[in-house]
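>>> Here is a sequence with its predicted model. Questions after.
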Amino acid sequence: MIGSVAKGMKTGLTVLAATLALGACKTLETTPAAPLQQGYTCCNLHHEGDWISDSNYAGLPMVPAGTPVKVLSYGRYRAHVDMNGKPFRLGQDYGREQESTEKWVSKLVVTEDPKLKLASYPKAVQEAIKAGQLMKGMTKEQVIMSVGYPLTNENPSLDAPIWRYWRSSFDEYQVEWDKQGRVKNIAAHPMSLPLIEYKK
């Protein structure tokens, strides 16, 4: 009698475990994966080899704004992408606590080619953006196109009066905004400023 009860309980537990596993599989099947965006790079992105960090150090080689890009897959704090036929990894090194990797990547991969907006800017602004540099009077949109988004862990709000950027891990520069949302001042080490600020 006891053996029959134990056998019945064992069978019941097996059925329950199988049912739970099947339910988990169905849940996994119906959970949508992160969308694999494709479009264009929002802005000039700097890379070290195939690695593009959210630090976007200005002293590194540059992939220009408007480069065709397709997200191939997501990993832990990174996305594997194809940029105009070349493989790159977008790496979220610093802003992990402030926004998800998918949200960060969605800012970098845009559906509208920024080169269309670039063509509408004044000639000097166009030249500055193509050089990955800044100039006084630029709008926030133009600054982002030229040097990318500031690090979210250091710049929690784009409404802040100052944005912090870096040319390298030890070479910070700052963009100060006026009340109209245009660049009022660019502060940097005297040796770095000529590399950051565009001169007509």
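It's in. Residues are numbered from 1 along each chain as shown.

>>> For the rest of this, base every contact and every neighbour count on C-alpha atoms.
Will do.

>>> which strands and helices sit next to the biggest helix by length in the chain?
For the chain, the longest helix by residue count, based on DSSP state H, is helix 2-30. On a contact count with 3 or more Cα pairs under 8 Å, 6 or more residues apart in numbering; DSSP states H and E, helix 2-30 meets no helix or strand.

>>> take a look at this one as well, against the first:
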Amino acid sequence: MYRKNVLSAVLALGLLTTMSAQAEVVFAQANFLLNKNQLSAVNYRGKGTNIPVGAKVEVLKRDDDEVRCKVVDSGAEFRFVTHRSLGKPIAVLFAGFFAKDDPAARIAALSPEDQKQVRAGELARGMSREAVLLALGPPPPHRTPSYQSNRWTYWSSKLSTFEVVFGEDGKVASFSNEPVAAPAPTPAPAEKFFHATANFHFEEGTVSWVNYLKGPILPFNTRVEVLDKGSSKVKFKVVDSGQEFVFENDSRSGADTWKLFQAAFAPEDQASKLEALTAEDRKKVSASEVEPGMSRAAVRMAWGPPPPHETPSFDSSTWTYWKTKLSKVHVKFGKDDKVASIE
């Protein structure tokens, strides 16, 4: 009996050892901040509980939309979550935060001053790109698609950003939580007449890039004239009435103002696109209504393009619109590319 118990204990110990050996352990590649036991792939740099660079982290479970982890030293568990606006698989994003290689060698290769800033998780002028990456982690890829960019944009919170600006020597020239000065407005484009590609709501003469589904409407195919083009606004007027409007963008969109305007207003007359729809869909577009059974093209004309930070692709099975700043509408498409439900 004694031998049997000893054998069982040895086998159990071997099993535990094997399971432990199979545990996926990775290293934090920068200083990261947890907010309510959650680490966002947006890499918010405001307040939170710090995971220091080089910390050992055990991966507990990987899913399509999150990775559950545990800090080895403290035992604190957290969730690594993504955001659809980032446009990359969660596994790719996670690899930029945690990797099998200890970053100690990368830190040791830095200058003594850069090493100090990395350990403190702080920025300073003169830091190299590598030092910033180790101190703060990767900037969100939808605003900084390349580490070779001279400007890296980080988020302090969901509504606040700051930029790290690198000089020609590849070192930090400046950084600030204050908004970056807007470039001087560029001249209006040679093509100045455009047509509304959808029904667009406006409020007090402003058409928002979010396209809130409330307020008076500029009807589909309304012909407009561009008066001025700026970094965050495009001023235009309706040709028939002479009424002036402003198309307004802000930092939340993560997109160029002129590109957003061109998605809303096109040089080509849109009448033929409307005629290509079914009679029922044309009726709904004219009424600015969306109902089950409508095609994607009809929804696009009735309500306009969904804001890109929530619906980065028109091929998505769900398009998210805003009724107000606090109320969303989800248009879900079936396999036949027709509206299946509106929630």
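Sure thing, it's come through. Note that the coordinates shown come from a computational prediction; the quantities given were computed from them, not determined experimentally.

>>> After the longest helix of the first structure, which helix or strand is next?
Remark: after helix 2-30 of the first structure, the chain's next helix or strand is strand 38-41, criterion DSSP states H and E.

>>> and that next one, how far out from the chain's middle?
12 Å (Cα atoms, centre = their mean, to the nearest Å).

>>> again, but for stretch 5-17 of the second structure
49 Å.

>>> now stretch 324-338 of the second structure
Worked out by Cα atoms, centre = their mean, stretch 324-338 of the second structure lies 19 Å from the chain centre.

>>> Show me which residues of it are buried.
Neighbour-count burial for stretch 324-338 of the second structure flags Val331, Lys332, Phe333, Asp337, Lys338 (criterion: 16 or more other Cα atoms under 10 Å).

>>> residue range for that stretch in the first structure?
Aligned using TM-score structural alignment, stretch 324-338 of the second structure spans residues 168-182 in the first structure.

>>> just the helices in the first structure please.
Going by DSSP H, the first structure shows helices at 2-30, 101-108, 114-118, 123-130, 140-147, 193-196.

>>> Highest mean neighbour count out of those?
helix 140-147 (a mean of 22; mean count of other Cα atoms under 10 Å).

>>> angle of that helix against helix 123-130?
Between helix 140-147 of the first structure and helix 123-130, the angle comes out at 40 degrees (axes from the mean of the first three to the mean of the last three Cα atoms, to 10 degrees).

>>> For helix 140-147 of the first structure, grab the matching residue range in the second structure.
The aligned range for helix 140-147 of the first structure in the second structure is 296-303, by TM-score structural alignment.

>>> Show residues contacting the matching stretch.
Residues outside stretch 296-303 of the second structure that contact it (Cα atoms under 8 Å, 6 or more residues apart in numbering) are 197-200, 213, 220, 277, 281-282, 284-290, 306, 333, 337-339.

>>> switch the cut-off to 7 Å
Stretch 296-303 of the second structure is touched from outside by 197-200, 220, 277, 281, 285, 288-290, 337-338, with contacts defined as Cα atoms under 7 Å, 6 or more residues apart in numbering.

>>> Which position in the first structure pairs with His215 of the second structure?
Residue 215 of the second structure: Gly, not His. Per TM-score structural alignment, Gly215 of the second structure is aligned with Leu60.

>>> Do I have it right that that match meets His46?
Yes. The pair Leu60 of the first structure / His46 is scored as a contact, 5.4 Å apart, by Cα atoms under 7 Å.
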